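Engineer: For reference, the sequence and a predicted model appear below.
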Amino acid sequence: MSTHMDGTLSLSRLLQNASLLQLLMASATILAVRFIARGIYRAYFDHLSGFPGPKLSAATHIPYIVALWTGSMHRYVAQLHHIYGDVVRVAPDELSFIGPQAWKDIEGHVAAKAKETSGSKPHKHWLRYGQAINKTPSLIIQADSTEHGRVRRIFTPAFSDRALKQQEPLFMKYVDKLVTKLNEAIQEDPERKFDMVRMYNFTTFDVMGDLTFGEPLHMLDNAEYDPWVSIIFASIRFGSRLGILNFYPMLYKAFKALVPETFAKKRYEHFQYSVKRVTKRLEKGRDSEGVDLWDLVLKQEDGKGLSRNEMDSNASLFMIAGTETTATLVSGLTYLLLNNSDAMKKLVKEIRGSFVSSDDMSMEAIAALPYLNACLKEALRLYPPVPTGLPRLTPPDGSTICGHYVPANTSLSLPHLAMYTSSRNFQDPLSFIPERWLGDERFANDNRSVLQPFSIGSRDCLGRNMAYHEMRLITTKVLYNFDLELCPESNDWINQEVYTLWQKKPLMLKLRLVQRL
């Protein structure tokens, strides 16, 4: 009897397992059929099916996600544009544009609708920009146009040419300290190798710390990254990969529900660094030593209208946007010059022939150096600090971009590196040739207007002029005082991954102090 019952139970379990297996197989089959059917529909029949691009990228986000995860998005998009032209469907719901009209149509000022166009201007893709920790968005993620305009008007005077002139001693102080620190290290060890990515970062973060909080981060003095800055760098790759969840809302909700409380707590504590620094600066009042951001903001009547949360969120923004990107460009320019000896010789000759001593330099005088400015533009073209561009989204009535009607809820991107290194826009696009910006007839047909590393329109970069002054000043002071030599381990430095920003490797150089009579 027992044996019979055991056999019956075993048979029952076997049938149950078989039924479960059949159910799983049926579910997997249904999901596979749905995946294939949806992919075929997207690639051949949906509202974006008429745009060029690989059918796999039209059918599924998988190629796009792989590129994001591996840090190869800049190469992925550039290759697609090389094959398919000025407009490419890079994902089921995203188009990429590199034509000269794209900047105006996607990010330019809102204008009256032309008769031949349909739809309205696209706006930032707010979902992919994330949320402010203190629930008060900074300028870069402020969706409300009226509020954005109000806050931008308050901060604009602090980044004007007049303000920059007032802040010139602050910039000079830290760039001169960079030169001093390099010189002292050479005196101790003439064969020492320097990671110039670190040295440039130390300088730009110290400058912006003083400008934003009234005191530096002391990174040049300590020759180490401030812990806060180290956290910023460590979070960039994680944040970029985390953005993949935006394509799968259910997974994103599950992540938010399951994410450890310690993660959210650390994010909040990290933001509190800015809060404490702003508090300390405000306690000094307007009589603090020097001229910094808050001296220029708080003396305005409108500046008193800034809420404390607006101060905190924007101070955090300025510390990131005004530092890493500037150091990135100077690092890239240094590498490109060292790999193009003729350009290096011309630039060194211009700089050293224009000033009797380093003390002679001013931001205004340096800004007048034509070959330096051409070198900066060429570096911005070949090594833009934000190589992949930032996403926009078409409104409910769609948009007309470069003559194409683009339906509602379509992501749009202007990939800087792909645009700037395309043979459709530039002659000899992968070569570092500053002369293309100085009227050389070989490059008369270049679409130079596509170079917009600071964007255009009402949401262009507020700190553009400051960035140019700082980049020029660092480059000029370093090349005036030192001869540079690229170390063999950095020969392939520019071949980097991208997670929104370049994942820069150490740029190892040897420096020799220039001997003058």
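Structural biologist: Great, that's in hand.
Engineer: alpha carbons only for contacts and neighbour counts from here, please
Structural biologist: Will do.
Engineer: could you pull out the strands for the stretch 401-517 of the chain?
Structural biologist: 404-406, 411-413, 482-486, 498-499, 501-502, 508-513 (DSSP state E, counting those that start in this stretch).
Engineer: now those as TSV including distance to L31 and mean neighbour count?
Structural biologist: Formatted as TSV, these follow (distance: least, Cα to Cα, whole Å; neighbours: other Cα atoms under 10 Å):
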stretch	distance to L31	mean neighbour count
strand 404-406	30	17
strand 411-413	26	23
strand 482-486	54	16
strand 498-499	31	24
strand 501-502	36	22
strand 508-513	51	20
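Engineer: Comparison target below:
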Amino acid sequence: MELHFLAGSILIVLTVHALFVLVRTVTLAFNPDLSKIPGPFLSTFSNIPMKTAILSGRRTTYIHALHEKYGPYVRIAPSEVAIADLEAYRIIHRVGLDFNKAPWYQGQVPSQYNDETCGVFGILNNKTASYRRRLFQTAGTRRIVAEREPQIHGFSDVMKWWTFMASDVTGSLAFGESFGNTRTGERNELVRDIESMMPFVGMRAELPWTKPLMDTIPAWCFGSLNSMWTCVQEYGKDAVRATRAAQQGGSKTLFSKMMLEDETEQMIPDSLIEKEASNIIVAGTDTTAMTLTYLTYAVLRQEMVKPKLIVEVNAHSERPTWEELEKMPYLNNVIQETMRLYPAIPGSLPRIVPIGGEKVAKYVIPTGTQVSTQAWTFQRDPEVFESPLRFLSRFNPDRWDNATPEMKEHMMVFGGPTRMCLGQNIARLELLHAVSKLFRECVNITLDPSTTEESMEMVDYFAIKPKAAKCLVVRG
């Protein structure tokens, strides 16, 4: 009798729960405001199509295809709307408004983190983030980065060498010495962890219920995601220790401006600086390396681009300064066009609609809805960029000779105005030096026959990477 009673009780609970889920799903699906926004029928009731695209590394291109079919507003999940409208972008990312980051940003890190204990990248509340950014942005100002310019030089070759270079530069800036990847030709632990963890980080953020699985099951042969994340955090701690040691020796690292000799007088503790250092180390390695990888590929597959670039870089000194590099118009055009076509972070920047909802264009988007904009779509707008994807003209550095205000405003490679990437000056300087050095010293390089449009097809788990995970070049 008791067993039957227990089974009956469980059945009742499950039935009530199923009815609750059904009612909630139907209510959300037929929300009078959201139901006006076009999109795939299945996406009205389920996020399965979106999650499938995400887990296969196709979120960005999947959403872009939906925009091409349905227009600038697309309902991509029951409570998520993708937007490719500049006026809406201005509203969502306007300084002072309360479109806070979506919980997705904290889904990538261990669950014990919140706005007070995570790095600025994961802080959801804009006001909290603004305060933290004021404390940390001094490390990324042009003046401070310029002081570190002697530590930034470029190397040439395939994707792995750009990754080695980017990690070595990060090591020099953060710790005062290189990791030595370019010298040894071997991946150090940091590079291995970053390469291994990115797909799992994306899965953990998109499918929160997989967190226990991701935390315990070994990822390839490098341990669980938590153990890899712990290793990356240790690099942040090392950066703080190196900075303190450098201060005692009268030298500096990238984080010197954040830290006082007396820690008790600092506005934030070393523990938070360690987290910010970890974020910078990860973000500064993968994104810069992939931008350089796609730049190499794009330049070498266009016959007219490389000769012009070589002529320009050879017309200047062998070790040009930042100021000299920024006065090379074609070099800067090549970098800008690469970031337009191949933004390192191409996909969605999810935000939550604040209390009261928001009217954008002809739609009213309810409170709590997740809205997102992506650089990939804005930077391919044919009404702004002439022939943005036509085969021989799609990579066209010359288009930036006469850049319109609309072209500049549609470039969103470093994020929105309220949460702009703090490391953009570092990235910019690194790109300028690396590209200049490559095409000065390796004038005869060409793409290996194995490097094709298919092998370079993008997969994205927040940051992009070629499908073949390599970009081979050969000396002519």
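Structural biologist: Nice, I can see it. Predicted, not measured: the structure shown is a model, and the values here were computed from it.
Engineer: which residue packs closest to M208 of structure 1, ignoring adjacent ones?
Structural biologist: Counting by Cα to Cα, 6 or more residues apart in numbering, the nearest residue to M208 of structure 1 once its immediate chain neighbours are dropped is M319, at 6.1 Å.
Engineer: so what's the aligned partner of the one you found in structure 2 up against?
Structural biologist: In structure 2, the residue matched to M319 of structure 1 (TM-score structural alignment) is I281. By Cα atoms under 8 Å, 6 or more residues apart in numbering, the contact set of I281 of structure 2 is S167, T170, G171, A174, G236.
Engineer: Run a quick neighbour tally on the third one.
Structural biologist: Going back to what we said before, that points to G171 of structure 2. If you count neighbours by other Cα atoms under 10 Å, G171 of structure 2 ends up with 22.
Engineer: repeat for the last one
Structural biologist: The burial count assigned to G236 of structure 2 is 26, neighbours taken as other Cα under 10 Å.
Engineer: Spit out the contact partners of the residue nearest in space to the middle of structure 2.
Structural biologist: Geometric centre of structure 2, nearest residue: I345, 3.5 Å, by Cα atoms, centre = their mean. I345 of structure 2 makes contact with T287, A375, V413, F462, A463, I464 under the criterion Cα under 8 Å, 6+ apart.
Engineer: Same check on A343 of structure 1?
Structural biologist: Shown in contact with A343 of structure 1 (Cα under 8 Å, 6+ apart): L337, I433, P434.
Engineer: For whichever residue in structure 2 pairs up with the last one, grab the count of nearby residues.
Structural biologist: Pairing criterion TM-score structural alignment: the partner of P434 of structure 1 within structure 2 is identified as P397. P397 of structure 2 has 20 neighbouring residues, counting by other Cα under 10 Å.
Engineer: Same check on N17 of structure 1?
Structural biologist: Quick note: N17 of structure 1 (other Cα under 10 Å) scores 12 neighbours.
Engineer: Secondary structure element holding it?
Structural biologist: According to DSSP states H and E, N17 of structure 1 maps onto helix 2-44.
Engineer: In structure 2, which residues correspond to the helix or strand following that helix?
Structural biologist: Sequence order places helix 55-59 as the next helix or strand after helix 2-44 of structure 1, per DSSP H and E. Aligned by TM-score structural alignment, helix 55-59 of structure 1 falls on residues 41-45 of structure 2.
Engineer: which residues sit against the matching stretch?
Structural biologist: Against stretch 41-45 of structure 2 from outside (Cα under 8 Å, 6+ apart): T25, V26, L28, A29, S35, P49, M50, R75, I76, A77, P78.
Engineer: mind listing what the second one touches?
Structural biologist: Put plainly, it is V26 of structure 2. F45.
Engineer: Could you check how far it is from I426 of structure 2?
Structural biologist: 48 Å (Cα to Cα, to the nearest Å).
Engineer: do the last one as well
Structural biologist: Here P78 of structure 2 is placed at a distance of 39 Å from I426 of structure 2 (Cα to Cα).
Engineer: cool, and T338 of structure 2?
Structural biologist: Taken as Cα to Cα, the span from T338 of structure 2 to I426 of structure 2 is 17 Å.
Engineer: repeat for Y73 of structure 2
Structural biologist: Counting by Cα to Cα, the gap from Y73 of structure 2 to I426 of structure 2 is 34 Å.
Engineer: Then S196 of structure 2?
Structural biologist: 24 Å.
Engineer: Then L19 of structure 2?
Structural biologist: L19 of structure 2 sits 53 Å away from I426 of structure 2, going by Cα to Cα.
Engineer: The two: who's more crowded?
Structural biologist: Between L19 of structure 2 and I426, I426 has the larger neighbour count (other Cα under 10 Å), namely 24 against 12.
Engineer: and that one, what does it touch?
Structural biologist: G140, V145.
Engineer: Alignment lookup: it to structure 1.
Structural biologist: Per TM-score structural alignment, I426 of structure 2 is aligned with M466.
Engineer: what about the helices in the stretch 201-350 of structure 2?
Structural biologist: Listed in chain order, the helices of the stretch 201-350 of structure 2 (DSSP state H, counting those that start in this stretch) span 211-216, 225-248, 270-300, 305-314, 322-326, 329-341.
Engineer: average gap between the longest one and structure 1?
Structural biologist: This points to helix 270-300 of structure 2. By mean Cα distance after the TM-score superposition for structure 1, the fitted helix 270-300 of structure 2 averages 1.0 Å away from its aligned residues in structure 1.
Engineer: how far out from the middle of the chain is that helix?
Structural biologist: 9 Å (Cα atoms, centre = their mean, to the nearest Å).
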